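Visitor: Sequence and predicted model, in that order:
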Amino acid sequence: MIKEKLFSDHVSDEWLIHIKNDERVGVQKLLEQFEKRQLKKQELKKAFYEMMQYENKLKSQGVQLIAGIDEVGRGPIAGPVVAAAVILPEDFYLPGLTDSKKLSEQKRESFLDVITDQAIAVGLGIVSPTEIDLMNIHQASLEAMKRAVHELLIQPEHLLIDAMKLPDLNYPQTSIIKGDAKSISIAAASVVAKVTRDRMMKDIASDYPGYGFEKHMGYGTREHIEALKTLGSTPYHRKSFAPVNQFV
């Protein structure tokens, strides 16, 4: 009974005082676990509001529709570049949201559901491996971000972008180094882009088994390079990238 109540969201101060006076070892261990969870919640809450600093500054200036933008897939030797643009509502709250690379796959998936359910607008931009070979990876990343913004059904008033600027878009914008760990809007875009791309790579893996796409997501791991040597390249490999260009 005590355990269930401590794990619930309905714990009164009076009841906690009563439990703290309970000298049973088992009760005190449960209380210690409860206090650690509460401390973790407070840390996540503090981190969340610290990551709202850019959004809050813009909102204090009257800007409401803020789009966070991020891309994934610059480093792999196979697969697309995927970008996302996300406009979050005023009351959005998702403690623990941060750079998608720091989150487990399970956490990213659960966060994606919350983000897509609550967001004012979400846009995706995808640039294929063939396009990457034609325009180079830097231009492909910019293009993916621009496509993501164009896919938004609601026009943003300001863009928060992870480490880049989009010169061809006529929106006020702020480039933030390591923005996916400093802006909650960019972090949300990071999760959307990462989960979307990972799902695409798993689909590619079912069409081209033997490469391990579902594990390395197109990065040049030892397993991936060995598969290239024995199986050759696929239509999803970036032909301009080393070492793919050796096996075309």
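Guide: Here it is on my side, so go on.
Visitor: C-alpha from now on. contacts and neighbour counts both.
Guide: Noted.
Visitor: Centre-most residue in this protein?
Guide: Residue closest to the average C-alpha location in the chain (C-alpha atoms, centre = their mean): V191, at 1.9 Å.
Visitor: Quick check: that one vs Y211, distance?
Guide: Computed with C-alpha to C-alpha, to the nearest Å, the distance linking V191 and Y211 is 25 Å.
Visitor: D162 and K146: what is the separation?
Guide: For D162, the distance to K146 equals 13 Å [C-alpha to C-alpha].
Visitor: ok, now D207?
Guide: Counting by C-alpha to C-alpha, the separation of D207 from K146 is 29 Å.
Visitor: ditto for D203
Guide: Applying C-alpha to C-alpha, one obtains 25 Å for the distance of D203 from K146.
Visitor: Over to S104?
Guide: Here S104 is placed at a distance of 28 Å from K146 (C-alpha to C-alpha).
Visitor: Tell me which of the two has more neighbours.
Guide: Here S104 and K146 are compared on neighbour count by other C-alpha atoms under 10 Å; more neighbours surround K146, at 23 against 10.
Visitor: For the top helix by length along the chain, buried residues please.
Guide: In the chain, ranked by residue count with DSSP state H as the criterion, the top helix is helix 25-50. Of the residues in helix 25-50, 27, 30-31, 44-45, 47-48 count as buried by neighbour count, 16 or more other C-alpha atoms under 10 Å.
Visitor: any chance of the residues you listed in CSV, plus distance to E71?
Guide: Formatted as CSV, those follow (distance: C-alpha to C-alpha, whole Å):
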residue, distance to E71
V27, 47
L30, 42
L31, 43
L44, 24
K45, 26
A47, 22
F48, 21
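Visitor: Looking at those residues, which is nearest A67?
Guide: The shortest distance between A67 and any of these, using C-alpha to C-alpha, involves F48 and amounts to 17.1 Å.
Visitor: for the closest one, what are its contacts?
Guide: 93-97, 184 (C-alpha atoms under 8 Å, 6 or more residues apart in numbering).
Visitor: Nearest to E109 among the residues you listed?
Guide: L97 (11.6 Å).
Visitor: count of residues packed around that closest one?
Guide: The local packing of L97 (other C-alpha under 10 Å) involves 26 other residues.
Visitor: roughly how far out does stretch 62-76 sit from the chain middle?
Guide: Averaging C-alpha positions (C-alpha atoms, centre = their mean, to the nearest Å) puts stretch 62-76 10 Å from its chain's average.
Visitor: Report the buried residues of it.
Guide: Buried residues in stretch 62-76, defined by neighbour count with 16+ other C-alpha under 10 Å: 64-74, 76.
Visitor: Against that first model, consider the following:
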Amino acid sequence: MVAVILPTFALERDLTEMGFKRILGIDEVGMGSFAGPLTCGGVIYNREMSIKNVRDSKTLSEKQREEVYEKVSTLSSIEYATMHAPVEEIDSFGIRTALINAVERLIDCFSPPPDYILVDGKYLAPFKVQTQFVPKGDRYSMSIALASIVAKVTRDRLLREKHNHYPQYNFKSNKGYGSKEHQKALTAYGPTPFHRKSYAPIARLIQK
């Protein structure tokens, strides 16, 4: 059995001891999806506390993620927000620029603003707030891990809603990613307005 690495408050605690008061953890979901937005989540923990099943959202079941999200939404000690980079923005500017723009908009959701941000992943861009990029950050930082869950639940809910409009693509199961079933549906029915036309598999279909 592979041991699951559980995130801690170590990074946040170190930053608090350095004098930072509002530390925002940020993560994204949907980078490689064929359809739907890229979604960023942001979380500020105002007080250390234990929440069950806070870890990398990919290691949790949908039910577990929903339970964590509902817990977060009821706690006054946690501030959270999400921000989409819609398909139109991804197709117009590319996924990297769309992500940077979404992070900037996400930061603006918090008032008072954060004075430090922890961003999952490798270096992305200089942001308006002092930043630390944390590779695999959802394994190590509680704020980033919670942001990962908040982003994942928000985006998954949207994809389930879009499934009602485009049931042949089975968005409720594949969440917009390029499963074999999804690829077969694209070949049979073509892309929808919800698909990323700039992505190579979709672009090839359009050119046929």
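Guide: Yep, it's here. Because the structure is a prediction, the values reported are computed rather than measured.
Visitor: Overlay the chains and give the TM-score.
Guide: Once superposed, chain against chain, the TM-score is 0.91 (TM-score structural alignment, normalised by the length of structure 2); 203 aligned residues with a C-alpha RMSD of 1.9 Å.
Visitor: So what does V72 of structure 2 match up with in structure 1?
Guide: By TM-score structural alignment, V72 of structure 2 lines up with I115 in structure 1.
Visitor: The residue nearest to the centre of structure 1 pairs with which position in structure 2?
Guide: Under the alignment (TM-score structural alignment), V191 of structure 1 pairs with I149 in structure 2.
Visitor: In contact with its match, which residues?
Guide: Residues in contact with I149 of structure 2, defined by C-alpha under 8 Å, 6+ apart, are 41, 54, 56-57, 65, 68-69.
Visitor: which one among those gets closest to S173 of structure 2?
Guide: Proximity of those to S173 of structure 2, judged by C-alpha to C-alpha, is greatest for R65, which lies at 15.2 Å.
Visitor: Chain neighbours aside, what residue packs nearest to the closest one?
Guide: Using C-alpha to C-alpha, 6 or more residues apart in numbering and skipping the chain neighbours, the partner closest in space to R65 of structure 2 is I149 (6.0 Å).
Visitor: ok, now D133 of structure 1?
Guide: In this structure, D133 of structure 1 finds its nearest non-sequential neighbour in S240, 5.4 Å apart by C-alpha to C-alpha, 6+ apart.
Visitor: what's near enough to touch the counterpart of that neighbour in structure 2?
Guide: Aligned counterpart of S240 of structure 1 in structure 2: S198 (TM-score structural alignment). Residues touching S198 of structure 2, when contacts are defined by C-alpha under 8 Å, 6+ apart, comprise 90-91, 94.
Visitor: So which of the residues you listed belong to helices?
Guide: Assignment to helices by DSSP H places the following of the contacts of S198 of structure 2 there: 90-91.
Visitor: Would you list the buried entries among the contacts of S198 of structure 2?
Guide: Applying a neighbour-count criterion of 16+ other C-alpha under 10 Å, the buried members of the contacts of S198 of structure 2 are I90.
Visitor: which of the contacts of S198 of structure 2 line up with contacts in structure 1?
Guide: Retained in structure 1 (both residues aligned by TM-score structural alignment, their matches' C-alpha atoms under 8 Å) from the contacts of S198 of structure 2: D91.
Visitor: which of the contacts of S198 of structure 2 lies closest to Y189 of structure 2?
Guide: Comparing the contacts of S198 of structure 2 against Y189 of structure 2 with C-alpha to C-alpha picks out D91 as the nearest, at 20.4 Å.
Visitor: Tell me who's in contact with the closest one.
Guide: If a contact means C-alpha under 8 Å, 6+ apart, then D91 of structure 2 has 196-199 as its contacts.
Visitor: Could you do V29 of structure 2 as well?
Guide: With C-alpha under 8 Å, 6+ apart, V29 of structure 2 has these contacts: 38-40, 148, 151-152, 155.
Visitor: remind me, longest helix of structure 2?
Guide: In structure 2, assigned by DSSP H, the helix with the most residues is helix 142-163.
Visitor: wait, doesn't H237 of structure 1 sit right on V81?
Guide: No. Using C-alpha atoms under 8 Å, H237 of structure 1 is not in contact with V81, being 12.0 Å away.
Visitor: shared neighbours, the two?
Guide: P129.
Visitor: And those two? Which one has more around it.
Guide: Neighbour tally, H237 of structure 1 and V81, criterion other C-alpha under 10 Å: the higher count belongs to V81, 28 against 23.
Visitor: Surely the more buried one and S128 touch.
Guide: Yes. Here V81 of structure 1 reaches S128: they are 6.7 Å apart, a contact under C-alpha under 8 Å.
Visitor: R197 of structure 1: neighbouring residues, count only.
Guide: Applying other C-alpha under 10 Å, we find 22 other residues in the vicinity of R197 of structure 1.
Visitor: Give the helix, strand or coil label for V43 of structure 2.
Guide: Of the three states, V43 of structure 2 takes strand under DSSP: H, G, I helix; E, B strand; the rest coil.
Visitor: Tell me how many other residues crowd the aligned residue in structure 1 for it.
Guide: Alignment note: V43 of structure 2 maps to V86 in structure 1; criterion TM-score structural alignment. Residues within reach of V86 of structure 1, counting by other C-alpha under 10 Å, total 32.
Visitor: ok, now how distant is V86 of structure 1 from V127 of structure 1?
Guide: Applying C-alpha to C-alpha, the value for V86 of structure 1 to V127 of structure 1 is 18 Å.
Visitor: And for E226 of structure 1?
Guide: The spacing between E226 of structure 1 and V127 of structure 1, counted by C-alpha to C-alpha, is 26 Å.
Visitor: More neighbours: these two, which one.
Guide: The residue with more neighbours, out of E226 of structure 1 and V127, is V127; 22 against 13, by other C-alpha under 10 Å.
Visitor: which residues touch the residue mapped onto that one from structure 2?
Guide: Pairing criterion TM-score structural alignment: the partner of V127 of structure 1 within structure 2 is identified as A85. Taking C-alpha under 8 Å, 6+ apart, we find A85 of structure 2 in contact with 37-39, 98-99, 101-102.
Visitor: try 10 Å
Guide: The neighbours of A85 of structure 2, taking C-alpha atoms under 10 Å, 6 or more residues apart in numbering as the test, are 30, 36-40, 95, 97-103, 105.
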